[in-house]
Structure formats: C-alpha cells, structure tokens
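Chemist: below are the sequence and a predicted model for it; my questions follow.
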Amino acid sequence: MNSSNQTPAACEVDAFIAGWKTGALAVEVLTSALGVVGSGLSLWCLMNCRRIQGGMKLQLFLFFSLLLLTNSVAMPGAAVAELWAVQCRQASAVVSFGLIAFYTIAATMERNAFALMAGYRLVAVCWPHKYKMLSLRLVVALLNGFVLGGVVILWLVVFAEQDLDDLDVNNPSGYKMGRELYIAILFTPMVAALIAYVTVIVVITFRKQFAGELERGRPSMREQVSFAVGILIITNLLLDLPHMVVHLMGIPSRALSFILIHVIYRLHLALDPFIFIGANLHYRRKVLLLAIPRCSLPKASTTGASSIGKTTAGSVARPASTHTVYDAGSPV
C-alpha cells in the first residue's frame, strides 16, 4: 500500500459537487445522531426484556451494537473523509483511507448480521425443531463470529492491495477486487435476506389462511413481529437496491448520484432501530414510559386483547397468558 499524501495540485474542486456534499454531510450527521439514540434505546429494551429466546437476543444485541458503532464512529468519520476528498483538502491519504475502510467494514458487518437474522427467522418459521438447536447461544456466537470475522478478513486483504496514489478512496467498489467483494459479501447477503423474508411471509400467510385466522381482532404479539418484518423488508429493499446499483455500475464517488444515493441509503442506520421499537407494542411502551415517566397508557395483552386498566412508570403491564411464547421484538 502506497501511503503518500494527496497533493492539492492533483485535485480540482467542483463547487457544485462540494456544495451538495456539504449538505449531504449535514443530513448524515443528523442521521448518525438519531441512529445513536435509536440503537441505544433498542439495546436498552433488549437488556430489560426477558421474553426473547437467548440466541435471538444475542443476535439482536450484536446487530444493534454494530448499528451503534456505525452511527457513533464509522459513518461520521467516513462522511467527513468524503467531504475532504471533494474539497481537495490536504489531509493524509492514509487517514482518509482508514476512515473509509473502517466504515466499509462496519457497514458490511451490519448488513451480514441482518441477513443472518433473516435466515434464522426462516428456520424458525419453516423448521422450528432445527431452530431450537441453531438458536443456542454458543451456536449463534460461533456462526456470527465465522461470518462477520470472514467479512473483516476479506476486506483487510483487499485494502492491503490498494495503491493510494491511483485510487478513488471514497468508492471501495472501485478498488482492486472491490466490486467482486461487494457482490460476494454485500449483494449476495442482501438477496438471501430478501428471499428469506419473502418465504417467511408466504409461509405465515398460508398458515393463517389454512387455520382460518384471517379475520381477527387486535393483532397478537407474534403478528406485530410479522408486521415489523414487512416494514423492514420494504424499507431495507428500497434503500439497499439503489445503493448496490451505484456500486455495481462503477459510478465515481464525485458524481451527484453517488452522493445522493448514499445519503438515502444511510437513512436505514437511523430507521431500523426506530422501526424495531415502533412496531413492537411492548418496547414502544417501555420507551414512552422512559421518556414520560408519568405517562398513563392502556395495559397491553400479549394475546391481542386489550385491558381497561392503565399503567404508569413502575407498573409495566404483565402478559395476560403465561402460555404465549413468542420472539418479542424480533424484527426478522
């Protein structure tokens, strides 16, 4: 890896693109701030919830920890490095490259963790007996360690092969072997997650039709989880696909389309945790009671029936039936 600094003479500032990138930075900083709050609240909900099976809780905790890391450090650092490059600032090429590399690794790990959760939901719905074994904490830890560790190693190998003197630092898919790696460890997990999501929804829909449960009252907790799945499918598909198209087409990082698509794509870093909380009644109540301790809310039943009583901070509603088993709060 060549570590020579970029020189101002070798760079020409495009005022139009620089202005757009400055505005993009403002949006990305706001996204990061909201993402930090949302990820922190999601982790707090998980730590205070005893209703999730241990393996799924570990997966969710890892996923939101990666979101927190990306929002708090990786994404803001990369956004600043991207602005430096557009403004032709005389910053160390190694520093800029390091910031982009750190963000790329963190973001790819987060996407692969998301795909793993999708796979686990598919197994849970289609092969519940196998899910019991695969969802053991040790198995979950080993599988995530293998996949996410592999992501880190592959990117480090690619980064070590780059020549910084002749490189669009802001666009890792343009690196030597970068596009191939994007297809292998970003595009492929995205497609796998989509297939898993669609399969889960189809299976659940057919089971409900077969059981004659389409006409019901208030949705149960399990149905709330399925609702959250649908929202996340649509949200992440809409944000992931344009992002992948930009990288696979080889669009340079100074193009306006590259800048705008990345601003839109990075919105998922803030949206995912709030969807996770907002689509789950139990967690939504926890957050509301945390924000407004004196707030009075109707009690919620895990079976879908509502109660007349009220609850305030310190008196969180208990499930109406201890026989209801569900992955409370699982978004995938």
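Modeler: Arrived safely, thanks for sending. Just so we're clear, the structure is a prediction, and the values are computed from it rather than from any experiment.
Chemist: C-alpha only now, for contacts and for neighbours.
Modeler: Will do.
Chemist: for the closest residue to C11 other than its chain neighbours, give me its contacts.
Modeler: Nearest residue to C11, sequence neighbours excluded (C-alpha to C-alpha, 6 or more residues apart in numbering): C88, at 5.8 Å. Residues in contact with C88 (C-alpha atoms under 8 Å, 6 or more residues apart in numbering) are P8, C11, E12, V13.
Chemist: report how many residues lie close to the first one.
Modeler: Spelled out, it's P8. Neighbour count for P8, taken as other C-alpha atoms under 10 Å: 13.
Chemist: isn't it up against R89?
Modeler: Yes - the pair P8 / R89 is scored as a contact, 6.9 Å apart, by C-alpha atoms under 8 Å.
Chemist: between the two, which contacts overlap?
Modeler: With C-alpha under 8 Å, 6+ apart as the test, P8 and R89 reach no residue in common.
Chemist: any chance of the contacts of C88 in TSV, with distance to L134 too?
Modeler: Converted to TSV, these look like this (distance: C-alpha to C-alpha, whole Å):
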residue	distance to L134
P8	54
C11	52
E12	54
V13	53
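Chemist: can you say which of the residues you listed are buried?
Modeler: Applying 16 or more other C-alpha atoms under 10 Å to those, the neighbour count classes none of them as buried.
Chemist: output those in a markdown table, with secondary structure and distance to V139 appended to each entry.
Modeler: Below are those laid out as a markdown table (DSSP: H, G, I helix; E, B strand; the rest coil; distance: C-alpha to C-alpha, whole Å):
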| residue | secondary structure | distance to V139 |
| --- | --- | --- |
| P8 | helix | 51 |
| C11 | coil | 50 |
| E12 | coil | 52 |
| V13 | coil | 51 |
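Chemist: nearest to I100 among those residues?
Modeler: I100 has its nearest neighbour among the contacts of C88 in C11, at 18.7 Å by C-alpha to C-alpha.
Chemist: can you say which helix or strand has the nearest residue to F187 once chain neighbours are set aside in it?
Modeler: Once flanking residues are discounted, F187 sits nearest to M244: 6.8 Å by C-alpha to C-alpha, 6+ apart. In the assignment (DSSP states H and E), M244 maps to helix 221-248.
Chemist: okay, now the one to match up with it:
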Amino acid sequence: MECALNIDHFTDNSTYVSRHLMVYGAVHNYIVFALGVVLNGVALWCIRKCTKTNAAMKLLMMSVFAALFVICLFTRLVMAEALIGQIYCDPMRPKPTVLLGFSLLYALFAQFELAAIAVVAVFRTAAVWASNAYVLRMRVAVAAVITIFIYSFLTAVFLLGAMFVGYIKAPVLDIVNGVYFFLNTLLPIFTTMTCYVAMIIAMRRNKRRMAQVQSSHSRVVNNATRGMMAVFASNLIFGVPHSIYHLMPRPSQSFGIIFHVLFSTHFIVDPLVFIYFNHSYRRRVCERLWAGWAWVAGKCGGPAPTTPRPLGSSTTTSLDVKMGAREKHQHAGQVV
C-alpha cells in the first residue's frame, strides 16, 4: 500500500511529493550504481596502466575516481531503497541507523572527491608556473590524500553527523549547514576554477618556456590536463546547483530529489568525459572493446572482425618512431 507521499523535511511545510518523481529517483540510483561502478573502474584501470604519468600524480587522480567508485558501489542501492521505503510507507527500509551510516559514507567520499580534484588542479598549476621542471613527489601526494581523507572523515562524521541526529539545532543549524557546504562543495570548486584559469594564463604568457619544457611530452600533459578539466566542468555543471540547494534555508523534499539526481549524475559523467578527452585513454579503451568484440565473434563462430586503422594505430605511423620517441623523452614523461 502506497503512502499519500505528503512528506517533507519540515512538519509545518507539507509538500506533496510526486510518486513518479520518487520512482525516478530510485531508478536513477540503480542506473548510477551499475554505470558508475563500470565507468569509474575503467577510469582507474586507464590511470594505472598509463606509463607516462608519474606515480605521485597517478595516486592523486586515482583517488578522485576511487572515491566515486566507492560512492556508486556502496551507497546508491541504499539510497534507492530509502526512496522505495518512503513510497510504500516502510520507515525501516532501510533501518535508520543503516541509512545514517551510508549517508555519512556518501558525504565523506563526495567531499573527498571535490577536494582531490582541487588538489590535482593546484599541483598542475604549480607545475606550469614553476621556472624549472616540476616533479611531484610521492610523499607529498600521499600526505595530501591522507590529509583530505582525515578532514573529510572528521567533518562528515562529527559535523554533518551531528546535524543529522539533531545535536545541532536551529538557529545555529542553518549557520553550521551553510558553512559546512560552502567549505566542502563551493570552496573546492572555486579553488579548482582559479587554478585552471591561472594555468591558462601561465601557458599563454610563457609560450617559449612551455615549449622547451613540454615540447617532448606535450601530448601527455595536454591529455591529462584536458581530462581533468573535463571532470571539473562536469562538477561545475552538476555540483553548483546541488551546493546552492544545500544553502537554501528550507528546501522541500521534491527539490531534494531533483537536485540530488542532478548531482549524482556526475558520478557517471566524470569518468566518461575523463576517458573521452584523454586521447591515449580513449584509444586504449577502444582497443580493448574491439578486442573483446573480436573475441566474442570468434566464440560465436563468426569471422574475426578486421581492426579498423584508427583503433590499431596511433598518430605515429611507425613502431620504431614510437620507441625512439619514448626513449628520447623518458625523463620528460615524469614531469606531469
């Protein structure tokens, strides 16, 4: 039996929530679960297989998609169940303690992802502005990841968790809520935007120096930077409305479903645009997909499909030229 769905965050502001909207929200969570696990897993695989990005930067970039992978794998099904429980008047589906735990897990890794993107942007900007070739050290990257995780854990559990269970009450609640979401959503976005603007300015002002530093590995730098800028654009489009929603003093549950559906869409858009705008990653994925298709065709008894030229060859036409360029610019590939 279905509820009347006359449910809202505030008892004095009853708002009818459309059943179709709640069903759509639940289905969307299932879609994000399935596609998010696959796409973020592929993004992690691409970064791990890359031999031209230094290990420290790979750690930072992998932390971004590892956070999204955890969100999609462990939290989307629980959020879908919560919406279904509201539709069918079952407050124990899932249990409140389980829902609270997974909500905090979601908040922890969502703000971790935004902070990690901002840190990647800061280090890339530092590399562009440095007078000499800048090499990110592994200990610096590890310290950054650990610091972000500890900060995200403490604020999610002890600040957001306190708001969830009612330890912080109005009027202080509205102030704490605004500060929390500004620091953990809008501030990382503003930081990332500032860094990429500074990076573009530096590259234009120092074309000769950048040509000397990056001429041998411009494709590596451009690919990696292009991919992360695409991820940032995705966060900008899907994340800013979500942040504004949380800064609203009394948002209805209908708004909550709409804005969280919009925000959670970037869990699958981020890895997709990251792979697409990184030419080497896109080529590697296409080659694997084509190899898988050829294997399936062979197992089914059909003729093996001929590999098309764009998937079987890169912009360099000779393997010897590739190997020579790799040996010549081996050191340059580390300066990313």
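Modeler: Arrived safely, thanks for sending. Quick caveat: nothing in here was measured; it's all calculated off a predicted structure.
Chemist: if we can go back for a sec, now the helix holding M244 of the first structure, how far from the centre of its chain.
Modeler: What separates the centre of helix 221-248 of the first structure from the centre of its chain is 10 Å, taken as C-alpha atoms, centre = their mean, to the nearest Å.
Chemist: again, but for stretch 176-186 of the first structure
Modeler: Relative to its chain's centre, stretch 176-186 of the first structure lies at 19 Å (C-alpha atoms, centre = their mean).
Chemist: list the buried residues of that stretch.
Modeler: M177, G178, R179, L181, Y182, I183, I185, L186.
Chemist: and that stretch, end to end?
Modeler: End-to-end distance of stretch 176-186 of the first structure (C-alpha to C-alpha, to the nearest Å): 16 Å.
Chemist: and K328 of the second structure, how far from V321 of the second structure?
Modeler: Distance check for K328 of the second structure against V321 of the second structure: by C-alpha to C-alpha, it reads 10 Å.
Chemist: just to revisit the earlier point, assess the claim that the residue nearest to F187 of the first structure and T188 are in contact.
Modeler: No - M244 of the first structure lies out of contact with T188 (C-alpha under 8 Å); the separation is 10.5 Å.
Chemist: more neighbours: the two, which one.
Modeler: Counted by other C-alpha under 10 Å, M244 of the first structure and T188 do not tie: M244 has more neighbours, with 19 against 15.
Chemist: tell me how far W84 of the first structure lies from G174 of the first structure.
Modeler: Where G174 of the first structure is concerned, W84 of the first structure sits at a distance of 18 Å (C-alpha to C-alpha).
Chemist: if you count surrounding residues, which of those two has more?
Modeler: More crowded of W84 of the first structure and G174, by other C-alpha under 10 Å: G174, with 21 against 17.
Chemist: contact partners for that one?
Modeler: L167, D168, H247, G250, P252.
Chemist: next one: the last one from Y103 of the first structure, what distance?
Modeler: Shown here: P252 of the first structure relative to Y103 of the first structure, a distance of 18 Å by C-alpha to C-alpha.
Chemist: so which of those two has more stuff around it?
Modeler: Ranked by neighbour count (other C-alpha under 10 Å), P252 of the first structure and Y103 place Y103 first, with 21 against 17.
Chemist: is that one within a helix or a strand, and which one?
Modeler: helix 93-126.
Chemist: and L187 of the second structure, by the same measure?
Modeler: In the assignment (DSSP H and E), L187 of the second structure maps to helix 187-205.
Chemist: buried set for that helix?
Modeler: P188, I189, T191, T192, M193, C195, Y196, A198, M199, A202, M203.
Chemist: make a markdown table from these and add distance to V64 of the second structure to it.
Modeler: Listed next are those as a markdown table, based on distance: C-alpha to C-alpha, whole Å:
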| residue | distance to V64 of the second structure |
| --- | --- |
| P188 | 13 |
| I189 | 14 |
| T191 | 16 |
| T192 | 14 |
| M193 | 17 |
| C195 | 17 |
| Y196 | 17 |
| A198 | 22 |
| M199 | 20 |
| A202 | 25 |
| M203 | 25 |
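Chemist: in those, find the pair that's most separated.
Modeler: Using C-alpha to C-alpha, the two most remote members of the buried residues of helix 187-205 of the second structure are P188 and M203, lying 22.4 Å apart.
Chemist: strands of the second structure, start to end?
Modeler: With DSSP state E, there are no strands along the second structure.
Chemist: my read is that V225 of the first structure contacts L281, right?
Modeler: No - counting by C-alpha under 8 Å, V225 of the first structure stays clear of L281, with 9.6 Å between them.
Chemist: out of these two, which sits in the busier spot?
Modeler: V225 (23 against 18).
Chemist: give me the mean deviation of the helix holding M244 of the first structure from the second structure.
Modeler: Compared with the second structure after fitting, helix 221-248 of the first structure deviates on average by 2.3 Å (mean C-alpha distance after the TM-score superposition for the first structure).
Chemist: what residue in the second structure is paired with V123 of the first structure?
Modeler: Aligned against the second structure by TM-score structural alignment, V123 of the first structure finds its counterpart in A126.
Chemist: not counting sequence-adjacent ones, nearest residue to its match?
Modeler: Nearest residue to A126 of the second structure, sequence neighbours excluded (C-alpha to C-alpha, 6+ apart): Y134, at 7.6 Å.
Chemist: what's the separation between that neighbour and I175 of the second structure?
Modeler: For Y134 of the second structure relative to I175 of the second structure (C-alpha to C-alpha), the value is 41 Å.
Chemist: what do you get for I237 of the second structure?
Modeler: For I237 of the second structure relative to I175 of the second structure (C-alpha to C-alpha), the value is 25 Å.
Chemist: contacting residues around W84 of the first structure?
Modeler: Counting by C-alpha under 8 Å, 6+ apart, W84 of the first structure has contacts Q90, A91.
Chemist: again, only using 10 Å
Modeler: A18, K21, T22, A78, Q90, A91, S96 (C-alpha atoms under 10 Å, 6 or more residues apart in numbering).
Chemist: aligned counterpart of the first one in the second structure, please.
Modeler: Residue correspondence, TM-score structural alignment: A18 of the first structure in this structure matches R19 in the second structure.
Chemist: I'd guessed that match sits against I87; true?
Modeler: Yes - contact criterion C-alpha atoms under 10 Å: R19 of the second structure and I87 qualify, at 7.0 Å.
Chemist: out of the two, which sits in the busier spot?
Modeler: Under the criterion of other C-alpha under 10 Å, the comparison of R19 of the second structure against I87 puts I87 first, with 21 against 17.
Chemist: how far away is L248 of the first structure from P242 of the first structure?
Modeler: On the measure of C-alpha to C-alpha, L248 of the first structure and P242 of the first structure end up 10 Å apart.
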